[in-house]
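Participant: 3D, please:
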Amino acid sequence: MTSSPGADARLRFSKMHGAGNDFVVLDLRDCTPPPDPQFASRLADRHFGVGCDQILTIEPPRSEQAVASYRIWNADGSDAGQCGNGARCVAAWLVRDGAAAAHFLIDSPVGVHAVEQLADGDFAVAMGVPRFEPAQIPLAGFAHAREEYFLPLQGESVRFGAVSMGNPHAVIEVGLVDAAPVERVGPLMQQNPSFPQSANVGFAQVVDHGHIRLRVYERGVGETLACGSGACAAAVVLMQRGRIGRDVRIGLPGGELRVRWPADDAEVTLSGPATFVFEGEWNP
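Facilitator: Now for the predicted structure:
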């Protein structure tokens, strides 16, 4: 089994959140091995560990111009391909550490991302170009991208959009997000064979042309207070349908994010807060 950081000693960490999506941040730039799944799930446990939705490990850069790289571990110990709220928290951590200034690049598990610290203290992260082809999501059983898909789930047909933001997303438009069947439909979508790598399932309500409300049932976590990549996914799916404009506010249970997508072949930019909660040591 791969050794884990702090397995035989106290583990220093930062607790952070982005609009309520909370993280334990570990500095592994000294090439300390990343957590194995069992260690990660213990650390993320809200009763017996520190508690978080995801663990973020900050590691040496993989590309020439990046200041650092990061990886993401879900609360159940599985690894994640992307996390928009986590990217902003990593950015804020690096700025506070002195490793980065107002404009810089960071490496995620899926690519290189430009970061900007905004005047109000928020961070904007370029999240890449969304991918809609079913094979790239991945979404099984469909040969070509569609604006809307239909999937039978326990006797009902669920209509959804699908996209990859570096991780798979299903987006279901609802009339009232507060009444959305998140806890029932979310797991059913994730377990369906059409999503061979599971999916983050978003339930989006269009408030007006520049504002949507969103709840997300995440892979390896369950419903979270905010999901950055889920906000991007919901926005681009609804933008392609003409339901909203190209610059929108995303209201989530834990706060508000902003998503901009100027053109279909452009990168999506996610903006929002990155908040330090406390510093600590965990004695595993």
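
Participant: hey, let's count contacts and neighbours off CA atoms from now on
Facilitator: Noted.

Participant: so where do the strands sit in the stretch 51-200 of the chain?
Facilitator: Using DSSP state E, counting those that start in this stretch, the strands of the stretch 51-200 of the chain run over 54-59, 68-74, 79-80, 103-108, 111-117, 123-126, 149-153, 156-164, 168-173, 200-208.

Participant: here's the other one to compare against:
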Amino acid sequence: MTDSSSAVLHSLTGLAFSKGHGTGNDFVLLADPDDGNPINSAAVAVLCDRHQGIGGDGLIRAVRSEHLPEGRELLALAPEAEWFMDYRNGDGSVSEMCGNGVRVFVHFLIAQGLVELAEGQSLVIGTRAGIKVITRSDDGYAVDMGPWEFIYPDQAAAKATDSVVNVAGLEVPRPALSISMGNPHTVVALAELSELSAARLHDAPEVEPRPVNGTNVEFVVPAEPLVHKGSGHITMRVHERGVGETQSCGTGACAAAAAIRYWAGQGAPDDWQVNVPGGIVNVRFFPGPDGREHVQLSGPATLVASGVIV
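Facilitator: Below you'll find the model as predicted:
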């Protein structure tokens, strides 16, 4: 670590951390129950740097909701949401939500002894995308990600696409559909896996129109046949805003499944398997308690290391 990096992290010296991932989407995790160690964007970027820091697609800080303004607002709606997932992208920018990150976050809370959660039990937590309910299963965690919606509903209804994406490696711009999962996504369908491999996602794709806070961009190839044993199957790569290409994106998998399901039309299944470079996640659409269609994301969560910031 360079002298300048050490200076940025000086206030965090001696703080314990863990490293975890959900299907390859990896995070630095900090337990700060009483908000005693607020962290700025520069420190996040240093910790997430893969060459001079710990390395990660993002950083997650576990804070009791009562200590953060966003958390206190959610406690008024859900008093049981004791814990808030303070999530930052790898460049230090604040993000609303991360579907893989929320599973790893709950796994981290359990490992730290901050919560108890038996198989089949659920936990309510706060995020900047609202309240999320996570259920522990025998092979990971299932998250009610809440409702999905079109970012540009009038355009989506009129022509099934609402934007155009240009990315290095593909010769012509591609039509896309913009979907919100509490954070913004732009989904592009490709015909062949060879096209998916050709897309160069190190640099951010150009999206027009670009959502006001930027967007994550998913490139998706539907399987042939699309539906097998009652489930839809797709393969996906993603460029996450503020990070670059990642091995997986949970909210992106939900958005990709929602877009392909919408394009497939009447009779498309509610259950989807999404293959990403880091593994497989499952997406399910179901009627939510608020009368809107919700999305459930399920998959594994793994902690791989722990240490102390020096």
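
Participant: can you put the strands of the stretch 51-200 of the first structure in CSV and add mean neighbour count and distance to Ala7 of the first structure?
Facilitator: As requested, the strands of the stretch 51-200 of the first structure are arranged in CSV below (neighbours: other C-alpha atoms under 10 Å; distance: least, C-alpha to C-alpha, whole Å):
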stretch, mean neighbour count, distance to Ala7 of the first structure
strand 54-59, 25, 15
strand 68-74, 24, 17
strand 79-80, 18, 19
strand 103-108, 21, 25
strand 111-117, 19, 29
strand 123-126, 23, 33
strand 149-153, 12, 43
strand 156-164, 20, 34
strand 168-173, 26, 32
strand 200-208, 24, 31
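
Participant: could I get the ones you listed as CSV with distance to Glu223 of the first structure?
Facilitator: Below are the strands of the stretch 51-200 of the first structure laid out as CSV (distance: least, C-alpha to C-alpha, whole Å):
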stretch, distance to Glu223 of the first structure
strand 54-59, 12
strand 68-74, 12
strand 79-80, 15
strand 103-108, 23
strand 111-117, 26
strand 123-126, 23
strand 149-153, 19
strand 156-164, 18
strand 168-173, 14
strand 200-208, 9
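
Participant: so how far is Met165 of the first structure from Glu133 of the first structure?
Facilitator: 12 Å (C-alpha to C-alpha, to the nearest Å).

Participant: just Asp120 of the first structure next, same as before
Facilitator: 26 Å.

Participant: more crowded one of the two?
Facilitator: The residue with more neighbours, out of Asp120 of the first structure and Met165, is Met165; 26 against 8, by other C-alpha atoms under 10 Å.

Participant: now do the same for the more buried one: its match in the second structure.
Facilitator: Under the alignment (TM-score structural alignment), Met165 of the first structure maps onto Met181 of the second structure.

Participant: for Leu12 of the second structure, see how far away Gly101 of the second structure is.
Facilitator: 22 Å.

Participant: in terms of packing, which of these two has more residues around it?
Facilitator: Counted by other C-alpha under 10 Å, Gly101 of the second structure and Leu12 do not tie: Gly101 has more neighbours, with 28 against 17.

Participant: just the helices in the second structure please.
Facilitator: Assigned by DSSP state H, the helices in the second structure fall at 3-8, 41-48, 69-77, 99-111, 153-159, 193-198, 250-264.

Participant: select, out of those helices, the one closest to Gly20 of the second structure.
Facilitator: helix 99-111 (6.5 Å; C-alpha to C-alpha).

Participant: what span of the first structure lines up against that closest one?
Facilitator: Helix 99-111 of the second structure corresponds to residues 84-96 in the first structure, going by TM-score structural alignment.

Participant: show me what the matching stretch is in contact with.
Facilitator: Applying C-alpha atoms under 8 Å, 6 or more residues apart in numbering, the contact partners of stretch 84-96 of the first structure are 16-19, 21, 23, 25, 56, 58, 70, 72, 100-102, 106, 108, 115, 123-125, 127, 226-229, 270, 272-275.

Participant: from Thr269 of the first structure, how far off is the spatially most central residue of the first structure?
Facilitator: Taking C-alpha atoms, centre = their mean, the centroid of the first structure lies closest to Cys83, which sits 2.7 Å from it. According to C-alpha to C-alpha, Cys83 of the first structure stands 13 Å off from Thr269 of the first structure.

Participant: related to what we said a few turns ago, out of the helices of the second structure, nearest to Ile280 of the second structure?
Facilitator: Smallest distance to Ile280 of the second structure across the helices of the second structure (C-alpha to C-alpha): 9.7 Å, for helix 250-264.

Participant: okay, that closest one sits on what stretch of the first structure?
Facilitator: Counting by TM-score structural alignment, helix 250-264 of the second structure falls onto residues 228-242 of the first structure.

Participant: Ala75 of the first structure reaches Leu56, doesn't it?
Facilitator: No: under the criterion of C-alpha atoms under 8 Å, Ala75 of the first structure is not in contact with Leu56, lying 10.9 Å apart.

Participant: what comes up buried for stretch 62-74 of the second structure?
Facilitator: Neighbour counts over stretch 62-74 of the second structure (16 or more other C-alpha atoms under 10 Å) mark Ala62, Val63, Arg64, Ser65, Glu66, Glu70, Gly71, Arg72, Leu74 as buried.

Participant: list just the nearest of those residues to Met236 of the second structure.
Facilitator: For these, the residue nearest Met236 of the second structure by C-alpha to C-alpha is Ala62; the value is 29.3 Å.

Participant: list the contacts of that closest one.
Facilitator: Counted by C-alpha under 8 Å, 6+ apart, Ala62 of the second structure has contacts Leu29, Leu30, Ala31, Asp32, Pro33, Trp83, Phe84, Met85, Asp86, Phe105, Leu109.
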